[in-house]
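Enquirer: Model the structure of this input:
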Amino acid sequence: MESTHQFIAINKPLKLDVEHYGHWKVNMQQVIQGIDLEAWIAVEEGWTHPIISDDDGKETLKPKKSWSAEEKLEANFNAKALSAIFTSLPRNQFTRVQGCTSAKEAWDILKVIFEGTSNVKRTWIDMLEYEFESLTMGAGESVYDFSSKMSSICQEAIVLGKNYKDKKLVKKFLRSLRARF
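Expert: As a prediction, this is how the structure comes out:
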């Protein structure tokens, strides 16, 4: 019987930094997709423990020994995604999701904690928009540093669902350049 093993090498451990949730979210999505695309699907669509019904119609959890190959595979994808999420959390954040049995459940809890409801999300977008509008190039700042700051704000906004049009970015960039440029 031939056995194959897959190994994923991650150079440095990814840990959630509460001040940079957007960064963690995007990286974590790629880590999970790198493990297996089906693992990411488990995060997006969810996984539930297989259930069986008895003659009376009462539903109970299906014993793992009687799972089909497909059910085992889906459970494995969920386990890989959940493991990746768990290992990326500092202890104080892990306690918030430690009882989760599905990767989607853990992902959604973290999303609500850090992105909030739609009202909180709108507030974060408004704050980023204000930061974008008030951004100016410092006297000793290089073009590269300024464009990095501007790009960082735009990428955080994208994670929250706001996209800046290229025209607006170019106008902002050109208006913000110092006279010497």
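Enquirer: C-alpha only now, for contacts and for neighbours.
Expert: OK.
Enquirer: roughly how far apart are the residue positioned nearest the centre of the chain and Glu115?
Expert: Centroid check for the chain by Cα atoms, centre = their mean gives Lys25 as the closest residue, at 2.5 Å. Lys25 is 11 Å from Glu115, where distance means Cα to Cα, to the nearest Å.
Enquirer: cool, and Ile35?
Expert: 25 Å.
Enquirer: Val159 now?
Expert: 10 Å.
Enquirer: Give me the neighbour count for Phe86.
Expert: 21 (other Cα atoms under 10 Å).
Enquirer: nope, Ala81 is what I meant
Expert: 29.
Enquirer: The structure of the following sequence is requested for comparison with the preceding one:
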Amino acid sequence: MLWDIIEDGPTIPMKIVRETQVPKERHDWSIQERKQVQLIAKAMYILLYALGLEEFAIVSSCDNAKEIWDKLEVVHEGTNEVKETKISLLNLNYENFKIDLNEDVKAMFNWFSTIVNELKGFEEVILEES
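Expert: Here you go, the predicted structure:
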């Protein structure tokens, strides 16, 4: 339920006035609508509580959990174009990975693991060649 609020955005209790929807007054909310608004506040609280000072400064002007999540997603992962570029670079690094004779096995393994883990983080499938 909370994740739905973060992904889809809040649903504020509304009423129809002269064929348009306007937010209801707090005293007009049903029990179900009160619970929904409490969940919206809880989702925002959870996201804000988990942030450091720098991230909080970035999202402090956001009005709801969806806005916070969307802004954090862009800050940490970038736009779709940035993601595609990162994936392309990682695939290139993976395909061109070579053992450096001057590098120890542990450093080489760490670098290769980093490439593979970052590709998995972008949900990229790594196929084994036969």
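Enquirer: Contact partners for the residue nearest to the centre of the first structure?
Expert: By Cα atoms under 8 Å, 6 or more residues apart in numbering, the contact set of Lys25 of the first structure is empty.
Enquirer: once aligned to the first structure, how far is stretch 32-43 of the second structure on average?
Expert: Its aligned residues in the first structure lie a mean 2.5 Å from stretch 32-43 of the second structure after superposition (mean Cα distance after the TM-score superposition for the first structure).
Enquirer: okay, that stretch sits on what stretch of the first structure?
Expert: The alignment of stretch 32-43 of the second structure onto the first structure (TM-score structural alignment) covers residues 70-81.
Enquirer: Just give me how far the matching stretch sits from the chain centre.
Expert: Centre-to-centre, stretch 70-81 of the first structure and its host chain are 19 Å apart (Cα atoms, centre = their mean, to the nearest Å).
Enquirer: List the buried residues of the longest helix anywhere in the second structure.
Expert: What stands out as the longest helix in the second structure, according to DSSP state H, is helix 31-49. Of the residues in helix 31-49 of the second structure, Glu33, Arg34, Gln36, Val37, Leu39, Ile40, Ala41, Ala43, Met44, Leu47, Leu48 count as buried by neighbour count, 16 or more other Cα atoms under 10 Å.
Enquirer: Which other helices and strands does it contact?
Expert: helix 2-8, helix 65-77 (3 or more Cα pairs under 8 Å, 6 or more residues apart in numbering; DSSP states H and E).
Enquirer: matching residues in the first structure for the helix or strand following that helix?
Expert: Next along the chain after helix 31-49 of the second structure, taking DSSP states H and E as the criterion, comes helix 53-59. Using TM-score structural alignment, helix 53-59 of the second structure lines up with residues 91-97 of the first structure.
Enquirer: Could I get the buried residue list for the matching stretch?
Expert: Buried-residue list, stretch 91-97 of the first structure, by 16+ other Cα under 10 Å: Gln93, Phe94, Val97.
Enquirer: got it, and stretch 15-30 of the second structure?
Expert: Under 16+ other Cα under 10 Å, the buried positions of stretch 15-30 of the second structure are Trp29.
Enquirer: what does it contact?
Expert: By Cα under 8 Å, 6+ apart, stretch 15-30 of the second structure touches Ile12, Pro13, Met14.
Enquirer: Trace the second one over to the first structure, please.
Expert: In the first structure, the residue paired with Pro13 of the second structure according to TM-score structural alignment is Pro50.
Enquirer: correct me, but Trp47 of the first structure touches Cys100?
Expert: No: applying Cα atoms under 8 Å, one finds Trp47 of the first structure not in contact with Cys100, separated by 11.1 Å.
Enquirer: I'm done for today, thanks for sticking with me.
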